[in-house]
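Q: Return atomic coordinates for the entry below.
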Amino acid sequence: MTRMTPFSSPLLLGFETMEKTLERVAKSGDGYPPYNIERLRSEEGGHRLRITLAVAGFGESDLEVAIEENQLVVRGRQTDDTEREYLHRGIAARQFQRAFVLADGMRVTGAALRNGLLAIDLDRPEPDRVVRKIDIAVND
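A: I've put the predicted structure just below:
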């Protein structure tokens, strides 16, 4: 039996990847680390965004920011310090992976770590509006 989805309409051609992306987003449920997404004002036009993740306790070498298949993926890995002897341990060495789906044309322009906050800047320049005429071939 085939499953009917909103993207299975014959009028929506080429949206199969969108359906997979929505399924992937629905599965990501972990709330760690907390983050903000803000729109930044730009004089040049276009859209500028900043994603800020609270990564206290992670250093630059513990973090990785990558783009994988139209996703911005942020990974954090901390290792346990075996030389320390804890009497109480309330701060765990933790790993995380947070993924953000990027629209076509979105670019990561930079990332900075300051005061336990990882800020990742993105932009999407305004696309050129192109109108293309398609010639019709006549076969008699």
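Q: drop to CA atoms for contacts and neighbour counts, all remaining ones
A: Will do.
Q: Now do the SS call for the spatially most central residue of the chain.
A: What sits nearest the mean C-alpha location of the chain, by C-alpha atoms, centre = their mean, is Phe100, with 2.1 Å. Look at Phe100: counting by DSSP: H, G, I helix; E, B strand; the rest coil, its state is strand.
Q: Could you also give me the structure for this second sequence? I'd like to compare it with the first:
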Amino acid sequence: MTKLSLGSHPYMLGFEQLERMLERSAKSGNEGYPPFNIEQTSDTSYRITLAVAGFGESDLSITVEDRQLVIRGRQRDDSEQRVFLHRGIAARQFQRSFVLADGVEVGEAVMENGLLHIDLKRAQPETVVQTIKINKG
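A: You can find the predicted model right below:
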């Protein structure tokens, strides 16, 4: 059986880049940390919420790289100055990536009670009708 991809489907023209983005997202190494929610807040807006307890604003970075929202967390390891009798809370790094569709823009990011909220907005595309003139050959 032949695998049918978006780029090879006869009615789906120009979707090769979308297929590459999906493959890259699948390989991005997103494990289960940190846990997150995605909610639709209106017909054209979304909110991603990550549980980032223990991280401060300066420990986090949010970037958009080639239509991919990338959230990175890196805590400073200050364990040399501290003596732990038990260490159950690890200072661990993470990177979480989300592929953004064309027209989706990142709005504001807010930290609240150990949760990082990132708002996204999808622009409503205009309906464009274009008439193509047929030339004599």
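Q: Any idea what the TM-score is?
A: Comparison of the two superposed chains (TM-score structural alignment, normalised by the length of structure 2) gives a TM-score of 0.89, and 133 aligned residues with a C-alpha RMSD of 1.6 Å.
Q: In contact with the counterpart of the residue nearest to the centre of structure 1 in structure 2, which residues?
A: The alignment partner of Phe100 of structure 1 in structure 2, by TM-score structural alignment, is Phe98. Counting by C-alpha atoms under 8 Å, 6 or more residues apart in numbering, Phe98 of structure 2 makes contact with 25, 68-70.
Q: ditto for Arg76 of structure 2
A: Contacts of Arg76 of structure 2 by C-alpha under 8 Å, 6+ apart are 59, 91.
Q: part of a strand, is it?
A: No - according to three-state DSSP, Arg76 of structure 2 belongs to no strand; its state is coil.
Q: And the equivalent of it over in structure 1, how close does it get to Gly59 of structure 1?
A: Using TM-score structural alignment, the equivalent of Arg76 of structure 2 in structure 1 is Thr79. In this view, Thr79 of structure 1 and Gly59 of structure 1 are 11 Å apart by C-alpha to C-alpha, to the nearest Å.
Q: ok, now Asp81 of structure 1?
A: Counting by C-alpha to C-alpha - Asp81 of structure 1 and Gly59 of structure 1 are separated by 14 Å.
Q: Of those two, give the one with the bigger neighbour count.
A: Gly59 (15 against 8; other C-alpha atoms under 10 Å).
Q: isn't Gln71 of structure 1 right up against Gly105?
A: No - the criterion here is C-alpha atoms under 8 Å, and Gln71 of structure 1 misses it with Gly105 at 11.9 Å.
Q: Counting neighbours, go ahead and name the busier of these two.
A: Counted by other C-alpha under 10 Å, Gln71 of structure 1 and Gly105 do not tie: Gln71 has more neighbours, with 15 against 11.
Q: Can you check which part of structure 1 stretch 125-132 of structure 2 sits on?
A: The aligned range for stretch 125-132 of structure 2 is 127-134, by TM-score structural alignment.
Q: How far does that stretch stretch from one end to the other?
A: End to end - C-alpha to C-alpha - stretch 127-134 of structure 1 spans 21 Å.
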